[in-house]
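Engineer: the amino acid sequence is not available; the structure is as follows:
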């Protein structure tokens, strides 16, 4: 009857194979840069890049709105009346809220 050690395939007895296998398992699961962490960081990076793109678009939009407001007095007055509820001294302001 063969002993257990004799039944093990020869490749599993090789020191270099065992070292490489240990290194691979260590790097995939136990290291601070393991594969799970790398996947999470990849998802986080994609989210941050999407947010960056969104905010860059918003910055351009705000700059365009600012330029329009600085160059057009009527648009500035309209914004002040609608958004900030400002009025002239001789006017009365009524706010109508529609119920749904």
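Structural biologist: Arrived safely. Note that the structure is predicted; figures quoted are calculated from it, not measured.
Engineer: going forward, measure contacts between C-alpha atoms and count neighbours the same way
Structural biologist: Will do.
Engineer: from the contact counts, what lies against the helix or strand where residue 44 lies?
Structural biologist: Following DSSP states H and E, one finds residue 44 within helix 35-71. Other helices and strands packing on helix 35-71, by 3 or more C-alpha pairs under 8 Å, 6 or more residues apart in numbering; DSSP states H and E, are helix 73-84.
Engineer: and the comparison structure, right after this:
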């Protein structure tokens, strides 16, 4: 029992335990806040990768539209429903895409 009391009252042990508890729960940059920030950083990096990929895809599409008249015509027909004189356009909607 006396040995246990000596261990508990050891000033280095008490200081170490106090330091660990302080750093885990009370510090400005505590453990739980760091975990939340790491999760947020991972989400933001995933969004950044998505937007970089979308920018590259859009740049390729723009390059294709500027250099290929057939692609420009296809783009105008699909996106803006343009047509040639004397043509009829029928729009068929996909029921699965309409539900989303």
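Structural biologist: Sure thing, it's come through. Only a predicted model underlies this, so the values are computations on that prediction, with no experimental measurement involved.
Engineer: returning to what we had before: mean deviation of the helix holding residue 44 of structure 1 from structure 2?
Structural biologist: Averaged over the aligned pairs, helix 35-71 of structure 1 sits 1.0 Å from structure 2 after superposition, using mean C-alpha distance after the TM-score superposition for structure 1.
Engineer: what range does that helix cover in structure 2?
Structural biologist: Matched against structure 2 by TM-score structural alignment, helix 35-71 of structure 1 falls on residues 31-67.
Engineer: tell me the buried residues in that stretch?
Structural biologist: For stretch 31-67 of structure 2, a neighbour-count test (16 or more other C-alpha atoms under 10 Å) marks residue 65 as buried.
Engineer: residue 22 of structure 2 -> structure 1?
Structural biologist: Aligned partner of residue 22 of structure 2 by TM-score structural alignment: residue 26.
Engineer: its match in helix, strand or coil?
Structural biologist: When classified by DSSP: H, G, I helix; E, B strand; the rest coil, residue 26 of structure 1 comes out as helix.
Engineer: what about residue 96 of structure 1, distance to residue 85 of structure 1?
Structural biologist: According to C-alpha to C-alpha, to the nearest Å, residue 96 of structure 1 stands 12 Å off from residue 85 of structure 1.
Engineer: before we move on, what about residue 15 of structure 1?
Structural biologist: 80 Å.
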